[in-house]
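S.K.: compute the structure for the input listed below.
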Amino acid sequence: MARKIDARYIIKGTLVAESPLHVGGVNNDPTVDLTLAVNGAGAYYIPGTSLAGALRGWMEELEGDSPVISTLWGPRLGQNGGTQSDEGHASWVLVEDAGIQGDVQTELRDGVGIDRFGGSAAEYIKFDRAILPKGSKLNLHITLERVAESKLALNDAEWALVCQLWAGLLRSLQEGELSLGAAKTRGLGVVRLEDVQIKEQIFNSPAGILALLRGESGNSSIFDLEADTLRKARPGLTVTIDWEPLSPLMVKAEREGIAVDMLPLVSGIGDQVAFVLPGSSIKGALRTQAERIVRTVCPAFNHAAATKPADSKKAFLQQIEVPLIENLFGKAASKQQLGCMGALAITDCYAKHEISVQQWERVQTAKESSDLLQALQDARLHDVQQAFHVAIDRWTGGAADQFLYSTLEPMGVKWQPIALRLNLHRLAGEDLQKQGVALLLLVLRDLIQGRIPLGYGVNRGMGAIAIKSISFSASGANLPDEIQALHNVTLKVEPEQSRTYLTAQHLAQISSLRGLNDAWKAWIESTIPQEVAS
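M.R.: Predicted coordinates:
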């Protein structure tokens, strides 16, 4: 039987990708491991199921397993395939597929796991992923219904909560705080809502029905987007790192050039492109250092990297099973258990200088060094140079045959700040939150000291960086005092201090260090029984 509804609210807008976006579909391209979702017309799109899952997940972070959420979105399936309640019902929220506006040129990103034993690419952990570029625009269309008198109808207080949740959700979308699709903590999926419109259709009055029949839908003010109290209650810590390269810095692109062999990775920004340091690359470097710290203070976790097992894929997954690291950076899925998303998200970092697609194409297709130099000058890439490298024959001491290659190395390029977002909701309990923040601060300390190079060729003089400043911003309700004390703290690093330990002046700015240090020590002590048992 059809359900009776009092009103319908239609939300429309445009989602603009603030970072590249990937929502996977059926793999119909043998040359790409992870392809994009394509609709029946052959166009790229974001399925409504993906959008609905992200929107519902945002609300559940605030309200948990609230009956209001279950009533609004429909009961989830239970362990045996049935609903968690005696009777299920369709969702009151209809999220339509989001089509991509205009023509977009997809990009390809490489992904690789690093073997903790050898420090090189892990066997069978290599893949590529198709992405929609930054600046892609998607059509958002959501319909929210309010059910009339029935056992499923929400009372006025519950409906008021629903309105607050939607107001907070839409505001979060406007502020770019929500991510869609895959690899959300590795630089992908950040979207921002623009041109939002909310229309209402009233069914419980003659005037409302007549207006609907005339094709009229009035603007609705049911969602107060300015009073985003619930959005501000989401606990988190944002870290902004202002930095500059000290040596050539790049991530190697999959495609090779003609006059030059290895090209730096670029990514689209609207109709322009710029050098990019993917969030996955930054996160991998920070995770490696975090693992090094944990394995140093807790030798019990060294067993996975001490020897190289025969089953390489299984061995790699075992190598990265380190407590606290998995909470911060995520855990890969296996046949025995599901994976989990980490609490730390890192966005892609772009160079400030943008060039046209045509200018970069001329750099890629230059056949001679003179053509390459002219293409670089036309693109105003004055700080980018061609460098030649060669392997030395161990017998003759001369250049090894067929081992001469060249790279296009960005020198002195200005980059945007690196942005880290720690979702404290994913760290259960105050103790784990303080321990996670303590480990993050240790990693940032090593970043300041120049121990964490970024990008390609870090063992060959590339990727060294200098930190100018690190700023913290804490948000949300019921934060531990030690984390709240980090709010609005900025650590400015002088050039002569970048290679030394944090000074007493820096440490004094973080009044919560003692509490975080105690939490870190408590976590280390909690691992001692495991060490003894092993």
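
S.K.: switch to C-alpha atoms for all contacts and neighbour counts from now on
M.R.: Fine.

S.K.: now the one helix or strand R445 maps to: buried residues?
M.R.: According to DSSP states H and E, R445 maps onto helix 430-448. For helix 430-448, a neighbour-count test (16 or more other C-alpha atoms under 10 Å) marks 430, 432-440, 443-448 as buried.

S.K.: shouldn't T143 be in contact with R8?
M.R.: Yes. Taking contacts as C-alpha atoms under 8 Å, T143 lies within contact range of R8: 6.9 Å.

S.K.: next up, for comparison:
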Amino acid sequence: MLTYRYIAKIILEAETPLFVGSGETSLTSDALVMRDAYGFPMIPGTSLTGVLRHELGFGDPKKETAFWGWQDGDKGEGAKLRVSSAYLILDGKIADGSEQQREKYFEYFDNLPSRQHVRINDRGTAEDKGLFDNEVVYKGCRFVFEMEARGTEEDKALWEEVIQTLQSPLFRIGQGTRNGYGRLKVLGIKEEKLNLEEEEDFKKYLNYDNSLNVEEVPNYKTNNGEPQEKNFISYKLELTPELGFLFGEGTGDDEVDAMPVKEKVVTYENENLTFKNEQILIPGSSVKGAIRHRTCFHYNRRMKRWAEVYAAKKDLKKLITGVENKAVYDLFGAQGGWDGDKHDGCFDEYHNKKDNCGSRPPKRGHVLINDVFYPEAKADKIFNHVTIDRFTGGAKDGHLFSEKIATLPDEEQNITIEIVIEDKAFDEEIIGAFEDALHDICSGLLPLGGMTTKGHGIFTGTLYKNKEKLYEYEN
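M.R.: Sure thing, here's the model as predicted:
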């Protein structure tokens, strides 16, 4: 009999901005975040359940059906695990629609930050219909939710694994988890393990308070332990900008035409949600895009695919650039709709079937890069430019423009970028090409950000793999 009840109230903090989509659009954004009945961001219980089920039961059907049930024809079993939606914590309690909360916070959450994205092709230009944007929830926002499982005493180990999964570096929520969004940190866990056959536990269960409101986070049992699972490869880049960098906002201000992107960050002071000043942002999607293109280049170099052979033949060029490149597909994923059988002949001639002809299904990527915020960085250095008429030697009319770049106040201060890869059976050449791309960043050969042709975004530094030094730049 299922006489045991495992209950946990869990507080999560967004280590990176969060994007759980509602499927709706507006006049100002292509994709809006999910909101509760009072207009504040939330995480649906179905999203939490789906991610937990996937991460815990991946490759193990027994684990997948243990808490989440199963169905086979007219036979089956219902789920034993109940997961509530996660609600935003404002002034020490979840949003309840009170006038005080709306006056104090609603303006900030009614106009959330919007992220601009663009798909870049192998020529370095934007793809047709590749511009889109979406809302994000501020970094630092806290959410609380509850889980309850019905089971036996033997289910304790599986319950502990569910809790541990929440603390894994691979645990991400929402859309864009491969573009820097959705990293959550467990701030506190309050657990109850009750045996309903014991009178005291039975009474405790009957009187259990289901409210998600929490008075003090320190009352919760904080779990800062490292996750037990090691099914990922971690890379860390400690970078020093040669001059400055510019990850553009897409607009300027009253001084310049282009400026670095900034976003507000949420903190909690005395349990009350407060906003910090805007901070310089390095979007994970921008870093991933640069690495993705350079990985494609190095994989082609390693496979001896030279431009003079492929560039003149469109069918062959498509096979080695973009998502049809095996390294890009395996590491970064791709949308569906491509069929390798259409290129059967050129596969045989130029690929020796190493890339496996045939249809490739859509799949998500295995590379996770977080958004990075730098409160110390400043955006006060201005560069002015002018286009010179080659005949007169004078400035062209309307061709004076300028930009601000981000700089660090301390020349010895580093920018840290952490990358996690799900540990799958990748080809040696694929991992080698990926590490070659990271090597290029640390040696100043792969600039990051915008306006790199003007000298911005050059970094040098040190590369670590699983905490072991892989490369260090020497000037």
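
S.K.: can you name the residues that contact the spatially most central residue of structure 2?
M.R.: Nearest residue to the geometric centre of structure 2 (C-alpha atoms, centre = their mean): G180, 2.7 Å. Going by C-alpha atoms under 8 Å, 6 or more residues apart in numbering, G180 of structure 2 touches T16, P17, P283, G284, S285, L368, I369, N370, D371.

S.K.: identify the residue of structure 1 aligned to it.
M.R.: Under the alignment (TM-score structural alignment), G180 of structure 2 maps onto G187 of structure 1.

S.K.: where's that match, which helix or strand?
M.R.: With DSSP H and E as the test, G187 of structure 1 turns up in no helix or strand.

S.K.: Provide the aligned range in structure 2 for stretch 290-298 of structure 1.
M.R.: Going by TM-score structural alignment: stretch 290-298 of structure 1 matches residues 295-303.

S.K.: buried residues, that stretch. List them.
M.R.: Of the residues in stretch 295-303 of structure 2, T295, C296, F297, H298, Y299, N300 count as buried by neighbour count, 16+ other C-alpha under 10 Å.

S.K.: from R305 of structure 2, how far off is the third one?
M.R.: I take that to be F297 of structure 2. 9 Å (C-alpha to C-alpha, to the nearest Å).

S.K.: so where do the strands sit in the stretch 201-350 of structure 1?
M.R.: 218-219, 236-245, 252-256, 262-264, 266-269, 272-277, 344-346, 349-350 (DSSP state E, counting those that start in this stretch).

S.K.: with the stretch 351-475 of structure 2 instead?
M.R.: 359-360, 363-364, 367-369, 372-374, 378-388, 395-407, 415-422, 459-465, 468-472.

S.K.: hey, which of the ones you listed is tucked in deepest?
M.R.: Stretch with highest mean neighbour count among the strands of the stretch 351-475 of structure 2: strand 367-369 (a mean of 24; mean count of other C-alpha atoms under 10 Å).

S.K.: tell me which residues are up against it.
M.R.: 170, 177-180, 284-285, 287-288, 331-332, 417-422.

S.K.: what range does it cover in structure 1?
M.R.: Using TM-score structural alignment, strand 367-369 of structure 2 pairs with 344-346 in structure 1.

S.K.: that older thread, nearest to Q201 of structure 1, out of the strands of the stretch 201-350 of structure 1?
M.R.: Set against Q201 of structure 1 and scored by C-alpha to C-alpha, the strands of the stretch 201-350 of structure 1 come closest in strand 218-219, at 7.2 Å.
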